[in-house]
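[1] Pasted the sequence and its predicted model underneath.
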Amino acid sequence: MKVQTKNIIISNAIPTNNGDAALVFGLADQLKRQGHNVIISTFGFSRINGIYANDYNFIKEFYDYNWLNKLKYINIFLYPFFFIFKSSFRNADLIISAPGGYINSYYGILKKVVPIIWAKCFGKKVVIYSQSIGPLNIRDKKILRFSMRFIDYVMVRDHFSHKYINEIIDDSMLHKVMRTEDAAFLLNPVTNYRKAVTEKIACISVRSWSHDERNKEAYYTMIATFTHKLIDKGYRVEFLSTCQGLNDYIDDSKVAKEIVNEYVAHAYKEKIKVNNDYYKLEELRGRLSSFDLVIGTRLHMCILSLIESIPTLNISYEVKGKECFSYLDLSDYSIDYNSDIDTAVISLNALINNRETLSEFISKKITELNIKSQEYLTNVLEK
């Protein structure tokens, strides 16, 4: 069944780092391939439009206006003016709240659901696409439960989120919740894995995580141990992340430098590079293709590596990492942020020893997921 062409706005987008860019642009590209007109309503408009203006059509997200944020809760009642005075919103057939992991109480969900509620009041179809759900505090659970009456569908990207939201919302709303996978799997996969010719190169992606009573020192020690082990096995090590290289934004290269300076033994440092350059999404994918294996803390550093068919070890700081690697049938290659060092090293050794056969498995799995993700998207558009 051919889906009728729609005017679609992807709202609540923040594609500043390459993890979020993979989600938003993967979705936008697939929608455009299906013949739809796509506009991305983004935070950080000036920066994002300056980087990607030739690739996508952007407008400024409502809460990206500083003066509106100063009005605090009053601005909730000003959102209707977006649908009155912004032709892109006025003419939209469908509002898709951008994929990601922001339906949790770390970031607060009120400003995320306000656009959805008003969109439905103006007669728009509304979908939350490929989200992780939770953890939510009592207030945010109530907000989500109330918001469900204004949403046509919520697409969740893992089994944990599916179970979590079903336990929160009313039974009459359960039919609105659908399973999908991470939206980054909509990106075209690469199936020809690079095999080391002369010098082997391993990539490590790090990040700090202060929630859930995590132990920073234990994590830093684990990363240093991985670095030592890789170099002992003949690898050069490059620290690279989806979040780096932009002023006034999260920069994981600073965490990498701290680990290398304070936790890595001096004798190993000449084999290490801390990359602090900024890359557009396709540039980062090109850079990733030069690595033989990747150890990623940020989930989308792992997913982008897997899309390149690169053997990848996930260090999971939230449940979304373990959930993703579970439905990829790669659970043995996902460890906890504060995993026991001996257990972590066993997983690293397995990654190194099984590198080539693992790449073949990943290539097939990612191709299957890419096809499934396209089917999920088409399915929800038909509905």
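    Received it, and whenever you're ready, just let me know what you need.
[2] make it CA atoms for all contacts and neighbour counts henceforth
    Noted.
[3] Give me the neighbour count for residue 336.
    Residue 336 has 18 neighbours, counted by other CA atoms under 10 Å.
[4] What residues does residue 80 make contact with?
    Shown in contact with residue 80 (CA atoms under 8 Å, 6 or more residues apart in numbering): residue 118.
[5] Then residue 15?
    Applying CA under 8 Å, 6+ apart, the residues near residue 15 are 21-22, 24, 42, 48.
[6] Out of those, list just those in strands.
    Among the contacts of residue 15, the ones falling in strands (DSSP state E) are residue 42.
[7] Which single one of the contacts of residue 15 is nearest to residue 14?
    residue 42 (5.6 Å; CA to CA).
[8] Would you state the strands of the stretch 251-383 of the chain in chain order?
    272-274, 293-296, 312-316, 334-336 (DSSP state E, counting those that start in this stretch).
[9] May I see those organised as a markdown table, with distance to residue 119 added?
    Below are those laid out as a markdown table (distance: least, CA to CA, whole Å):
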| stretch | distance to residue 119 |
| --- | --- |
| strand 272-274 | 44 |
| strand 293-296 | 37 |
| strand 312-316 | 35 |
| strand 334-336 | 39 |
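[10] who wins for proximity to residue 373 among the ones you listed?
    strand 312-316 (20.7 Å).
[11] elements contacting the closest one?
    Packing partners of strand 312-316 (3 or more CA pairs under 8 Å, 6 or more residues apart in numbering; DSSP states H and E): strand 293-296, helix 299-307, helix 319-327, strand 334-336, helix 341-353.
[12] the inter-axis angle of the third one versus helix 299-307?
    Spelled out, that is helix 319-327. 20 degrees (axes from the mean of the first three to the mean of the last three CA atoms, to 10 degrees).
[13] residues making contact with the longest strand anywhere in the chain?
    When the chain is parsed with DSSP E, its longest strand is strand 125-133. If you take CA under 8 Å, 6+ apart as the criterion, strand 125-133 is touched by 93-104, 116, 119-120, 150-158, 161-162, 164-165, 180-183, 320.
[14] again, 7 Å this time
    93-101, 103-104, 116, 120, 151-158, 161, 164-165, 180-183, 320 (CA atoms under 7 Å, 6 or more residues apart in numbering).
[15] try it against this one:
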Amino acid sequence: MNKKVVTVSFIDSSNIGDQLISKTIEQELIIDYKVKNFSYKYVENDFYCKRINKKRRSWLNNVYNKYIKNIKVIHTFIAKAKWFLYYNYKLKRQDSEALRKALRETGTLIIGGGNVIFDSSKHTFSALKFAHLLDIAEEEGAEVFVCSIGIGPFQNEKQEKEAVRQLNRCKAVVLRDSLSQHYCIVNGFETAIKSVDPVFLLKAENKMSDKELPIIGICVIDYRISGASYEEYISYLNNLIRLITMLDNCSNVKIVLFSTEKEDYKTVNELGKELRDMTSVSCYTLESDKELLTMYSNFDLIIGTRMHSMIVAISQTIPIIGLSWQQKVDEMFKNINLTDNCYDIANLEDYLDEIVDKSKKIIKNNQRCVEEMDVIKKKLVDEFLIVRKEFEHFMS
């Protein structure tokens, strides 16, 4: 048996969740293999470097989101032009002799984790990015194992069908949620298997026990990435401010604002400035997964937006309340049978009282809630055995 494999994953992502997916797959699935890691840009060992890759939204992004995005004719033209330029002048020309050589040597490509195929706009066709990678693998004689990915949302039937058609080219496909599997089944790919996200398997760190007050972590997202308008974004910020103020007024707690994605920190800082007179509130900028786990060891509750802020919380047996901005968040809560703790971010103001009441109950009964999360985690760890079984069969 060849003990070498090639992985392509989001190793260059500024999102700590994406970084953890790659690490966990390597630790939990292919630890006995010699691994060559590539990013989706086909660059070997293209691991995220905060000094080089750190990004912030430019003033041009802000002007576009505030004044232009809602003008449909202009927005449509820009969206079509961006995809045309990307597909014809970047994706079609993207190649890597290092990747091709590694695939020839190993004969195995693992596409690992994350939301790999999705379209937030009806003018894009993300399945073609995936197809481009599969074309290279086929040309070099490599078989493909797709590990714990998500697909969707899609804006039209053509995008959905093409995504499933491309997945069906792979020798083995394991998906991370029921909706991704549903997309496959209704489009004729009935052998795609459902498991769970590998990050659920992270080892739980020891919890800090000498705190003065309970601590609630709130993961803040730049809501505009979901396609929210400037007005919706401002409404979201105002509702978060109301939520934090309500938590501060009725609970004796500390509140930490953070994100697992670098792109969100402008929003985190905006929120921090609005709440600067509230002594119970602080902002924390994370630079690594180690910092994330250390910070989490202090938390009694996480109110999350970014999906992996909550997946990591479950791995650390921390109770969670979710603010859903995309289908993948809803699906995660369905996976763990905790949909009552998930609220639509677009209608946040309707749920503020309920979220505050639920937060108070979790803080009051924290040990019982932690034990419930431990039960959920053990079930998820067992579900990941499906991935191991499929991979062993794939490699045999």
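    The structure has been received and is ready for your questions. A quick note: this is a predicted structure, and the numbers were derived from the prediction, not measured.
[16] buried stuff in the longest helix seen in the first structure?
    If you go by DSSP state H, the first structure has its longest helix at helix 355-382. Residues 355-356, 358-360, 362-363, 365-367, 369-370, 372-374, 376-378, 381 are the ones in helix 355-382 of the first structure that count as buried (16 or more other CA atoms under 10 Å).
[17] Superpose on the second structure and give me the mean offset of it.
    For helix 355-382 of the first structure, the mean distance to aligned residues of the second structure following superposition is 2.0 Å (mean CA distance after the TM-score superposition for the first structure).
[18] In CSV: the contacts of residue 15 of the first structure, plus distance to residue 254 of the first structure.
    Listed next are these as CSV, based on distance: CA to CA, whole Å:
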residue, distance to residue 254 of the first structure
21, 21
22, 22
24, 26
42, 26
48, 22
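[19] What ranges does the stretch 1-150 of the first structure have for its helices?
    Counting by DSSP state H, counting those that start in this stretch, the stretch 1-150 of the first structure has helices at residues 18-33, 45-52, 66-69, 80-85, 87-90, 110-121, 138-147.
[20] so who does the equivalent of residue 203 of the first structure over in the second structure touch?
    Mapped onto the second structure by TM-score structural alignment, residue 203 of the first structure lines up with residue 217. By CA under 7 Å, 6+ apart, the residues touching residue 217 of the second structure are 255-257, 299, 301-303.
[21] any idea which of those residues is the one closest to residue 353 of the second structure?
    Using CA to CA, the contacts of residue 217 of the second structure come closest to residue 353 of the second structure at residue 303, 14.1 Å.
[22] What's the match for residue 315 of the second structure in the first structure?
    For residue 315 of the second structure, the residue aligned by TM-score structural alignment is residue 307.
[23] one step back: between the contacts of residue 217 of the second structure, which is nearest residue 207 of the second structure?
    residue 299 (8.2 Å).
[24] What's the closest one aligned with over in the first structure?
    Checking TM-score structural alignment: residue 299 of the second structure goes with residue 291.
[25] Likewise for residue 111 of the second structure?
    Under TM-score structural alignment, residue 111 of the second structure pairs with residue 97 in the first structure.
[26] ok, its match - how many residues close by?
    Residue 97 of the first structure, neighbours per other CA under 10 Å, totals 24.
[27] between the contacts of residue 217 of the second structure, which has the most around it?
    Result: residue 301 is most packed of the contacts of residue 217 of the second structure (other CA under 10 Å), 26 neighbours.
[28] residues touching that one, list them.
    215-217, 318-320.
[29] just checking, what residue in the first structure corresponds to residue 7 of the second structure?
    Aligned partner of residue 7 of the second structure by TM-score structural alignment: residue 10.
[30] I'd say its match and residue 96 touch.
    Yes. If you go by CA atoms under 7 Å, residue 10 of the first structure and residue 96 touch, sitting 4.8 Å apart.
[31] out of these two, which sits in the busier spot?
    Neighbour comparison, residue 10 of the first structure and residue 96: the larger count goes to residue 10, with 24 against 21 (by other CA under 10 Å).
[32] where exactly do the strands run in the stretch 51-200 of the second structure?
    Using DSSP E, counting those that start in this stretch, strands in the stretch 51-200 of the second structure cover 108-117, 143-151, 172-175, 193-194.
[33] can you redo the contacts of residue 217 of the second structure as JSON lines with distance to residue 35 of the second structure?
    Output for the contacts of residue 217 of the second structure, formatted as JSON lines (distance: CA to CA, whole Å):
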{"residue": "255", "distance to residue 35 of the second structure": "40"}
{"residue": "256", "distance to residue 35 of the second structure": "37"}
{"residue": "257", "distance to residue 35 of the second structure": "36"}
{"residue": "299", "distance to residue 35 of the second structure": "35"}
{"residue": "301", "distance to residue 35 of the second structure": "36"}
{"residue": "302", "distance to residue 35 of the second structure": "34"}
{"residue": "303", "distance to residue 35 of the second structure": "36"}
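[34] of all these, which comes closest to residue 90 of the second structure?
    Closest to residue 90 of the second structure, out of all of those and judged by CA to CA, is residue 257, at 36.8 Å.
[35] on that earlier part again, whichever helix or strand the match of residue 203 of the first structure is part of against the first structure, how far on average?
    Using DSSP states H and E, residue 217 of the second structure falls within strand 215-219. Relative to the matching residues in the first structure, strand 215-219 of the second structure has an average distance of 1.3 Å after the fit, by mean CA distance after the TM-score superposition for the first structure.
[36] quick one, that strand and helix 307-315 angle?
    Using the same axes, to 10 degrees, strand 215-219 of the second structure lies at 150 degrees relative to helix 307-315.
[37] Can you give me the buried ones in whichever helix or strand comes after strand 215-219 of the second structure?
    With elements assigned by DSSP H and E, the helix or strand that comes after strand 215-219 of the second structure is helix 230-250. For helix 230-250 of the second structure, a neighbour-count test (16+ other CA under 10 Å) marks 230, 233, 235-237, 239-241, 243-244, 247-248 as buried.
[38] Please tell me how far residue 338 of the first structure sits from residue 312 of the first structure.
    18 Å (CA to CA, to the nearest Å).
[39] Just want to know which of the two has more residues nearby.
    residue 312 (31 against 19).
[40] Isn't that one up against residue 292?
    No. The pair residue 312 of the first structure and residue 292 fails to qualify as a contact (CA under 7 Å) at a distance of 9.3 Å.
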